[in-house]
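Engineer: pasting the structure only:
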């Protein structure tokens, strides 16, 4: 029996990296019977057969997991947006942040295509950068064509299991190729008719970057809040998390309740109005339980 981590899932095989190499493994039938699917990032034990192949026997307990894309035990999420092509959306950014915060994963924000931005777009993005940095988020606005910009972020991958989140076309694969051209990850431009990126990545794989691992994934095609309860949502907004205990009602949803500390903080400018507006949109979505899809 050997131990390792699944670093790639492709065509029914799970590629497990151990101290002795990478083994192409199949999952035991019992996993299918129990409706359990091994995920990239899983720590597993496996039996070795021959020709660097084997069978996964046990999946260790997960720290966290995503369903789409299927990946587990992530320590860091880098949310990648673009200043344009596709157009930057603070609503979509906050949606990603809510999901990352709900799973207690460390977030970072990267906005790309600075080299394509107008002076007005640069000013607008720098304003967003300052606002999110005040909330405690790491935020980099950069051009993937500039080596000096890449040097600003390369150390963030060290000793982390990182997943890149964002719409297709924002530059996730381009970012990985810029960090290590040997990856040769296929990239594609923006569909002019749809105004969104084209799918390029077809499977999930962990790639080695700076003594860490980063996931190249097909993207987050559905950003649903199905795992969150209404009472948990404000805990995923860092500025509301600090105020919630000051509300009159312990289960305050910060919507129509009186003597709400969060609403008071919005009124006096302590909480950005657009962030609060996004919170209300997500709250309604959770209450109605209707999944919303991105244009990934």
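Structural biologist: Everything's here; your move. Computed from a predicted model, the values in this text were never measured in an experiment.

Engineer: use CA for all of it now, contacts and neighbours both
Structural biologist: Will do.

Engineer: Do I have it right that residue 99 meets residue 225?
Structural biologist: Yes - using Cα atoms under 8 Å, residue 99 is in contact with residue 225, at 7.3 Å.

Engineer: Comparing these two, which shows the higher neighbour count?
Structural biologist: residue 225 (22 against 19; other Cα atoms under 10 Å).

Engineer: Check for me that that one belongs to a helix.
Structural biologist: No - applying DSSP: H, G, I helix; E, B strand; the rest coil, one finds residue 225 to be coil, outside a helix.

Engineer: With adjacent residues omitted, what lies nearest to it?
Structural biologist: residue 286 (6.5 Å; Cα to Cα, 6 or more residues apart in numbering).

Engineer: end-to-end on stretch 203-218?
Structural biologist: Stretch 203-218 has its terminal residues 6 Å apart, counting by Cα to Cα, to the nearest Å.

Engineer: one more structure, for comparison:
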């Protein structure tokens, strides 16, 4: 039976790229899934490696899904080995709390992550009087913070065509997914990296400070430099339903080296005596913003747990 990878899922149909075919030139096979998947509460996902059988009308049926190496719930996609987390430096204003929330979700999956700060051309000069926008020095400070934690950080400007080559090289040979809130320039960036496509983009609503949802479904696209990438629906609301309270600390990379020295096993780094994480915060080894966001997320998770 032929094998392939699901490159698009839409309205109950799965578009399968045959094994060994080039996504830029090959025709995908339009498939339905076998009823047995529904009975087992299994949904095929974009990125799944599958076997399929052809039907008389030239379409196909997905008959087997191979084991996944990774799986994301939002966006729903399988077998990704890199998440590109895209945030604009402004329009909308860079929200570090939301950035850290995305990072927690990605860390929980164990998938590698690349931070991409877009719209670098909109940075404000440091000497601008009483500027409320992101300045050059502030972005440099944020970049140093996250690089110090261990994240790769790249900045881009689609308008100036800057940073696109660096991103393309980083994604070469990978199956990656672009994630982040709406209006940050994900589709604009991908338009720079993929010849012959024109992904819909929308300007930021100045009143709301966020973009319209321009991407409606998850779909794998072929990059000019090689590799597959998914443009995904933008979203700004995340919950922690799939993460336990005790596991939150492990999703903050910089906590690891200190938490090993905590007096109590399973320390939540709140009020426990001899907590090395809190000591590291006090000494400046862990950024105040990161610890504050940890506490916020912990409170949110506990409240959700009580409700459910």
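Structural biologist: Sure, I can see it. Just so it is clear, the model here is predicted, and its values are computed rather than measured.

Engineer: Next, the TM-score between them, please.
Structural biologist: The TM-score (TM-score structural alignment, normalised by the length of structure 1) is 0.94; 291 aligned residues with a Cα RMSD of 1.6 Å.

Engineer: quick revisit: I figured the residue nearest to residue 225 of structure 1 hits residue 224, correct?
Structural biologist: No - Residue 286 of structure 1 lies out of contact with residue 224 (Cα under 8 Å); the separation is 9.1 Å.

Engineer: Need the overlap of contacts for those two.
Structural biologist: Here residue 286 of structure 1 and residue 224 have no joint contacts, going by Cα atoms under 8 Å, 6 or more residues apart in numbering.

Engineer: coming back round to it: with residue 230 of structure 1 as the reference, measure out to the residue nearest to residue 225 of structure 1.
Structural biologist: From residue 286 of structure 1 across to residue 230 of structure 1, the span is 6 Å (Cα to Cα).

Engineer: So which of the two has more stuff around it?
Structural biologist: residue 286 (20 against 16).

Engineer: Can you tell me what that one aligns to in structure 2?
Structural biologist: Matched by TM-score structural alignment, residue 286 of structure 1 corresponds to residue 301 in structure 2.

Engineer: how much space between the residue nearest to residue 225 of structure 1 and residue 209 of structure 1?
Structural biologist: When distance is defined by Cα to Cα, residue 286 of structure 1 is 36 Å away from residue 209 of structure 1.

Engineer: tell me the SS of the residue nearest to residue 225 of structure 1?
Structural biologist: Classified using three-state DSSP, residue 286 of structure 1 is helix.

Engineer: which non-adjacent residue is nearest the residue nearest in space to the middle of structure 2?
Structural biologist: When Cα atoms, centre = their mean is applied to structure 2, the residue found nearest the centroid is residue 179 (3.6 Å). Spatial nearest neighbour of residue 179 of structure 2, chain neighbours left out: residue 85 (5.1 Å); criterion: Cα to Cα, 6+ apart.

Engineer: Find the helix or strand that the aligned residue in structure 1 for the one you found is a member of.
Structural biologist: When structure 1 is aligned by TM-score structural alignment, residue 85 of structure 2 is paired with residue 79. Remark: residue 79 of structure 1 resides in strand 76-82, with elements defined by DSSP states H and E.

Engineer: Give me the mean distance between that strand and structure 2.
Structural biologist: Following superposition, strand 76-82 of structure 1 is found to deviate from structure 2 by 0.5 Å on average (mean Cα distance after the TM-score superposition for structure 1).

Engineer: Moving C-terminal from that strand, which element do we reach first?
Structural biologist: Using DSSP H and E, the helix or strand that directly follows strand 76-82 of structure 1 along the chain is helix 90-102.

Engineer: before we move on, back to that, just checking, what residue in structure 1 corresponds to the residue nearest to the centre of structure 2?
Structural biologist: Using TM-score structural alignment, the partner of residue 179 of structure 2 in structure 1 is residue 165.

Engineer: which residues touch its match?
Structural biologist: 77-80, 96, 172, 219-220.

Engineer: let's see it at 7 Å
Structural biologist: The contact partners of residue 165 of structure 1, taken as Cα atoms under 7 Å, 6 or more residues apart in numbering, are 77-80, 219-220.
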